[in-house]
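**Q** Okay, structure incoming, though there's no sequence with it:
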């Protein structure tokens, strides 16, 4: 994970994907999984420029998530 202004990188490592709700927790952008689910379902989180309302959305290398003035780039 590398921070550069409001741009963050998340490395999948040996995993094929990370779920959106888990990404927010792993990046310390929310305090709990319940909070992540609530925030996602309320709207305002974008995956590759499209609003995403599914907490279980699978994010893969190359995806970009925008949330609360942060841009997270998913890397392999």
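**A** Everything's here; your move. From a predicted model like this one, the values you see are computed outputs, not experimental measurements.
**Q** all contacts plus neighbour counts: C-alpha atoms, from now on.
**A** Fine.
**Q** so where do the strands sit in the chain?
**A** Listed in chain order, the strands found in the chain under DSSP state E are 2-4, 7-11, 18-19, 46-47, 50-51, 58-59, 64-67, 70-75.
**Q** Let's have these in a markdown table, adding mean neighbour count and distance to residue 26.
**A** As requested, the strands of the chain are arranged in a markdown table below (neighbours: other C-alpha atoms under 10 Å; distance: least, C-alpha to C-alpha, whole Å):
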| stretch | mean neighbour count | distance to residue 26 |
| --- | --- | --- |
| strand 2-4 | 9 | 13 |
| strand 7-11 | 16 | 9 |
| strand 18-19 | 17 | 10 |
| strand 46-47 | 18 | 17 |
| strand 50-51 | 12 | 20 |
| strand 58-59 | 18 | 13 |
| strand 64-67 | 19 | 13 |
| strand 70-75 | 19 | 12 |
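**Q** Okay, one more to line up with it:
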């Protein structure tokens, strides 16, 4: 099941991980992404600064599947 997650403004992968409580600080993103596979639209992504766009699908092993949505895009 895909969880739709809404944000006010465009965010990065690292910001997403923190916002969803997957990591507790932004500084942990680099280490988390080195050790945990994250798929962005079916492709492996390990850049914490990667901007997430409307309707992007993130799959995070052990956490779930997320669809990105922005309030400003509606």
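**A** The structure has been received and is ready for your questions. These numbers come from a predicted model, not from an experiment.
**Q** TM-score for these two?
**A** The TM-score (TM-score structural alignment, normalised by the length of the second structure) is 0.80; 69 aligned residues with a C-alpha RMSD of 1.6 Å.
**Q** can you list the strands of the first structure in a markdown table and add distance to residue 32 of the first structure?
**A** Putting the strands of the first structure into a markdown table (distance: least, C-alpha to C-alpha, whole Å) gives the following:
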| stretch | distance to residue 32 of the first structure |
| --- | --- |
| strand 2-4 | 21 |
| strand 7-11 | 18 |
| strand 18-19 | 14 |
| strand 46-47 | 19 |
| strand 50-51 | 21 |
| strand 58-59 | 18 |
| strand 64-67 | 16 |
| strand 70-75 | 18 |
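**Q** Select, out of those strands, the one closest to residue 39 of the first structure.
**A** Using C-alpha to C-alpha as the measure, strand 64-67 is the one of the strands of the first structure that comes nearest residue 39 of the first structure, at 9.8 Å.
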